[in-house]
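Undergrad: Provided below are the primary sequence and the corresponding predicted coordinates.
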Amino acid sequence: MRLSEFDRAMADQFGAGAGAVRTDLALAAMGGRTAAEALAAGVAARDVWLAVCDEMDVPAERRYGVGRLEQRRH
């Protein structure tokens, strides 16, 4: 997962609250760091996304493949 995909996934799932989730929610799986802190420390965006999903009880169907743009049709 690229950082841009992480950002899209956060916006799609949390809307206007995505920024607050990113900077304010302490993630147990990340040692109490926020998503922003974990990303800044070099943790893979996919791992951070899954940690956010666990903390926020995001349903499984919303966790995988989100944030990806649709394939362009030629």
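TA: Good, I have the coordinates. Numbers count the residues shown, from 1 in each chain.
Undergrad: only C-alpha atoms for contact and neighbour calcs from this point on.
TA: OK.
Undergrad: burial count for Arg2?
TA: 12 (other CA atoms under 10 Å).
Undergrad: could you list every residue that touches the nearest residue to it once chain neighbours are set aside?
TA: Nearest non-adjacent residue to Arg2, counting by CA to CA, 6 or more residues apart in numbering: Ala45, 6.4 Å away. If a contact means CA atoms under 8 Å, 6 or more residues apart in numbering, then Ala45 has Met1, Arg2, Leu3, Phe6, Leu39 as its contacts.
Undergrad: A further structure is provided below for comparison with the first:
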Amino acid sequence: MRLTEFWQRMDDHFGSGYAESFARDHVMSELGGRTVHQALEAGWEAKEVWRVVCQVMGVPSRLR
């Protein structure tokens, strides 16, 4: 998954304003105690980060 697709999915699910806030502020233990931005900067694959976001936030399977 490319980063552009990742961010599009984030915007589609959370809305463009909240997606950025969530990615910047929400720390998830499933990402090693990181935010989305920190995990991506640490080298996590966008696809893996999206899977964690879906799991933690209960994104419906049809949108995963």
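TA: Here it is on my side, so go on. All values reported here derive from a predicted model rather than from experimental measurement.
Undergrad: hmm, which of the contacts of Ala45 of the first structure are the buried ones?
TA: Taking 16 or more other CA atoms under 10 Å as the criterion, what is buried in these is Met1, Phe6, Leu39.
Undergrad: taking those one by one, which sit in helices?
TA: The helices, defined by DSSP state H, take in Phe6, Leu39 from those.
Undergrad: And the buried ones among the contacts of Ala45 of the first structure, which is closest to Asp24 of the first structure?
TA: Leu39 (13.4 Å; CA to CA).
Undergrad: Hmm, the closest one is touching Val48, no?
TA: Yes. Between Leu39 of the first structure and Val48 a contact is recorded at 7.2 Å, counting by CA atoms under 8 Å.
Undergrad: Quick one: map His26 of the second structure onto the first structure.
TA: When the first structure is aligned by TM-score structural alignment, His26 of the second structure is paired with Leu25.
Undergrad: out of everything not next to it in sequence, what's closest to that match?
TA: Thr34 (5.5 Å).
Undergrad: All the strands of the second structure, in order from the start?
TA: Under the criterion DSSP state E, the second structure contains no strands.
Undergrad: mind listing what's buried in stretch 30-49 of the first structure?
TA: Neighbour-count burial for stretch 30-49 of the first structure flags 30, 33-39, 45-49 (criterion: 16+ other CA under 10 Å).
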